[in-house]
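> Got a predicted structure plus its sequence, pasted below:
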Amino acid sequence: MARKAKGLRRALRLLVTAIAVLIAIPLVLTPVYLVVDPISVPMIERYLTGRPVTREWRDIDQVSDRLKASIILSEDGQFCRHWGVDFGALRAEVDNYLEGKPTRGASTLTMQVARNLFLWNDPSPIRKVLEVPLALYIDLVMPKKRIMEIYLNIAEWGPNGEFGIAAGSERAFGREPQNLDWQTASLLAVTLPNPLVRNPARPNNGLLRVAGIVAERAQLYGERANCVGSGGRLAL
């Protein structure tokens, strides 16, 4: 009996230690990522399994303002206003889940950064819960421009290990990301929810229609994305 109790206490200590380490990783790495350019969990998974990874880092000022506005208006319209989590959208998502209605995710750009840097790919309620405190912490530590810069450089933008906007823009259009016009920028933005299937270089009518809507919204409401612009403004 004493041996079993001792084994149980040892297992409990190991569990507590493992949880403490998992908590410490983002607490330590997030400030480090203010100055060190990170790689994502999906990139690490591909490296470990011998699959190709293409990623060239681009500073945020080397990326078209049209793309920044298109991504924010497409993925997270309140990015410049919230503290990492859009609680209104998240509350509506929880209500839909509890009522058995279709859910859309409600992940902000900051929550997506948290997931890609520190969590796993498979969607689950547990992962969504963990994204919330991580996103709040990231938003507390990092300025919005740095969060967007990391997002632009770790997002998956193609089916063959293309990560980051440089690889995505080159694959789709053979262009540097600073040379994107409204059509190419909006097509790259609407590719993000499913980059393994959607091809901005060969868009179907549905993708073209959605990209057109995003481009129109970004031109009308681009000031909502000014927090990621040079000097606090986007040149649209």
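Done, it's in.

> C-alpha only now, for contacts and for neighbours.
Will do.

> Now the longest helix seen in the chain: buried residues?
The longest helix of the chain (DSSP state H) is helix 2-32. By neighbour count on 16 or more other C-alpha atoms under 10 Å, the buried set for helix 2-32 is P26, T30.

> Heading C-terminal from that helix, find the next helix or strand.
Per DSSP states H and E, the first helix or strand lying C-terminal to helix 2-32 is helix 41-48.

> Sort out which residues of that next one are buried, please.
Going by neighbour count (16+ other C-alpha under 10 Å), the buried part of helix 41-48 is V41, P42, M43.

> measure the residue lying closest to L192 once chain neighbours are set aside to R202 for me?
If you skip the residues right next to it in sequence, L192 has W157 as its closest partner in space, 6.6 Å away by C-alpha to C-alpha, 6 or more residues apart in numbering. For W157, the distance to R202 (C-alpha to C-alpha, to the nearest Å) stands at 14 Å.

> here comes the other one, which I'd like you to weigh against the first:
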Amino acid sequence: MANKTFPRRIVRFLVRGFAGLLVLLVAVLLLFRFINPPTTAFMLAYGISYPDNKVHQQWIDYDSISRWMPLAVVASEDQRFPDHWGVDFAAIRKALAEYRAGDGLRGASTITQQTAKNLFLWNGRSFIRKALEAGLALGLEALWSKQRILEVYLNVAEFGPGIYGVEAASQAYFGISARYLSPSQAARLAAVLPNPKVLSAGNPSAYVWERAGWVERQMHQLSGPGYLREM
């Protein structure tokens, strides 16, 4: 009888533990809907890896950011952002098809997934991390507005070694607040997001200039009436 009871206790313990973690996660997500996150997993990891280097980050409200910057990151990273629910299954299917055809495996992460990853997870391409990222993204979409997701993303995304958030990036690379970014400056910042440790907005390579030009062209195509304004 004791042998039968022990596994049940283990199962109950695991179920209760999972339920407790889920409740805690929902509480944290609800809290960050109204309160700005004081730090992120990526900032903490950078501080541990480079203890002698300072993390540069300064929060700026969404309404104070140049209107070109949200458009630039959507044009660069996730053009279906206004329409999906956190995970872009069409983009995932396309990425898998390209992988099976012999191309490299690309991320296909939405802005919501990138926000979740920056806040709570670690870098890497394991299926476990991607599954956690997708689950967190669905939670963010359920509990936050699209504008709040963009606001947090723009304030925590990495734009260079130790430079997090669009305000710190604008000050570092252009000497201005993010509220004054021009379309070309916003496009250049967005162009480095895929690999900010290698690509530089301050000293752009030919590839960064080319990508920034593409981003700016996409911005003008997407900037029709109502795009990003009704979130």
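Everything's here; your move. It should be emphasised that the depicted structure is a prediction, and the values quoted were computed from it without experimental measurement.

> just to revisit the earlier point, looking for the alignment partner of the residue nearest to L192 of structure 1 in structure 2.
Aligning on TM-score structural alignment places W157 of structure 1 opposite F159 in structure 2.

> go on, W120 of structure 1?
That one, W120 of structure 1, aligns with W122 by TM-score structural alignment.

> Which residues are in contact with its match?
W122 of structure 2 is in contact with A41, F42, R129, counting by C-alpha atoms under 8 Å, 6 or more residues apart in numbering.

> surely F118 of structure 1 meets V41?
Yes: using C-alpha atoms under 8 Å, F118 of structure 1 makes contact with V41 at a distance of 6.6 Å.

> A168 of structure 2 versus G175 of structure 2, what's the distance?
Taking C-alpha to C-alpha, one finds G175 of structure 2 at 9 Å from A168 of structure 2.

> My error: substitute R80 of structure 2 in the last question.
Distance, R80 of structure 2 to A168 of structure 2, using C-alpha to C-alpha: 27 Å.

> Please say which of the two ends up with more neighbours.
A direct count of neighbours by other C-alpha atoms under 10 Å for R80 of structure 2 and A168 places A168 higher, at 27 against 17.

> quick one: contacts for the more buried one?
Contacts here follow C-alpha under 8 Å, 6+ apart; on that basis A168 of structure 2 touches H56, Q57, Q58.

> residues in contact with the residue most central in space within structure 1?
The geometric centre of structure 1, computed from its C-alpha atoms, lies nearest to Q112 (C-alpha atoms, centre = their mean), at 3.3 Å. Counting by C-alpha under 8 Å, 6+ apart, Q112 of structure 1 touches E131, Y151.

> Checking it next. Helix, strand or coil?
helix (DSSP: H, G, I helix; E, B strand; the rest coil).

> and the nearest residue to E162 of structure 1 once chain neighbours are set aside, how many neighbours does it have?
Leaving aside its sequence neighbours, E162 of structure 1 sits nearest to T54 (C-alpha to C-alpha, 6+ apart; 4.9 Å). Counted with other C-alpha under 10 Å, residues neighbouring T54 of structure 1 total 15.

> Can you give me the distance of T54 of structure 1 to A114 of structure 1?
For T54 of structure 1 relative to A114 of structure 1 (C-alpha to C-alpha), the value is 21 Å.

> which element is the match of W120 of structure 1 on?
Using DSSP H and E, W122 of structure 2 sits in no helix or strand.

> same check, this time on A95 of structure 2
helix 89-100.

> Isn't A211 of structure 1 up against S186?
Yes: counting by C-alpha under 8 Å, S186 is a contact partner of A211 of structure 1 at 5.0 Å.

> Compare neighbour counts for those two and give me the winner.
Comparing A211 of structure 1 with S186 by other C-alpha under 10 Å, the one with more neighbours is S186, at 30 against 26.

> got the residue ranges for the strands in structure 2?
Along structure 2, counting by DSSP state E, strands occupy 56-57, 158-160, 163-164.

> Out of those, which is the most enclosed?
For the strands of structure 2, the largest average neighbour count (mean count of other C-alpha atoms under 10 Å) is found in strand 158-160, namely a mean of 26.

> Give me the contacts around it.
164-166, 169, 189, 192-193, 196-201.

> Out of those, which end up buried?
Burial by neighbour count, judged by 16+ other C-alpha under 10 Å, picks out Y164, G165, V166, A169, L189, V192, L193, P196, L199, S200, A201 from the contacts of strand 158-160 of structure 2.

> List the residues that contact the closest residue in space to D37 of structure 1 that isn't next to it in sequence.
With C-alpha to C-alpha, 6+ apart as the measure, I150 is the residue that lies nearest to D37 of structure 1, at 7.4 Å, once sequence neighbours are left out. Contact partners of I150 of structure 1, counting by C-alpha under 8 Å, 6+ apart, are D37, P38, V113.

> Please report the distance of K197 of structure 2 from P161 of structure 2.
6 Å.

> same check, this time on V73 of structure 2
According to C-alpha to C-alpha, V73 of structure 2 stands 19 Å off from P161 of structure 2.

> just S200 of structure 2 next, same as before
9 Å.

> K144 of structure 1 and N226 of structure 1, how far apart?
10 Å.

> shared neighbours, the two?
Joint contacts of K144 of structure 1 and N226 (C-alpha under 8 Å, 6+ apart) are C80.

> And W83 of structure 1, what's its match in structure 2?
In structure 2, W83 of structure 1 lands on W85 (TM-score structural alignment).

> For that match, which residues are in contact?
W85 of structure 2 neighbours (C-alpha under 8 Å, 6+ apart): L138, E141.

> Repeat the analysis, applying 10 Å as the threshold.
Residues near W85 of structure 2 by C-alpha atoms under 10 Å, 6 or more residues apart in numbering: T110, T112, A137, L138, G139, L140, E141, A142, K146.

> Throw the residues you listed into a markdown table and include distance to L96 of structure 2 and neighbour count, thanks.
A markdown table is the format used below for these (distance: C-alpha to C-alpha, whole Å; neighbours: other C-alpha atoms under 10 Å):
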| residue | distance to L96 of structure 2 | neighbour count |
| --- | --- | --- |
| T110 | 15 | 25 |
| T112 | 20 | 29 |
| A137 | 20 | 25 |
| L138 | 21 | 17 |
| G139 | 24 | 19 |
| L140 | 25 | 25 |
| E141 | 24 | 18 |
| A142 | 26 | 13 |
| K146 | 27 | 20 |
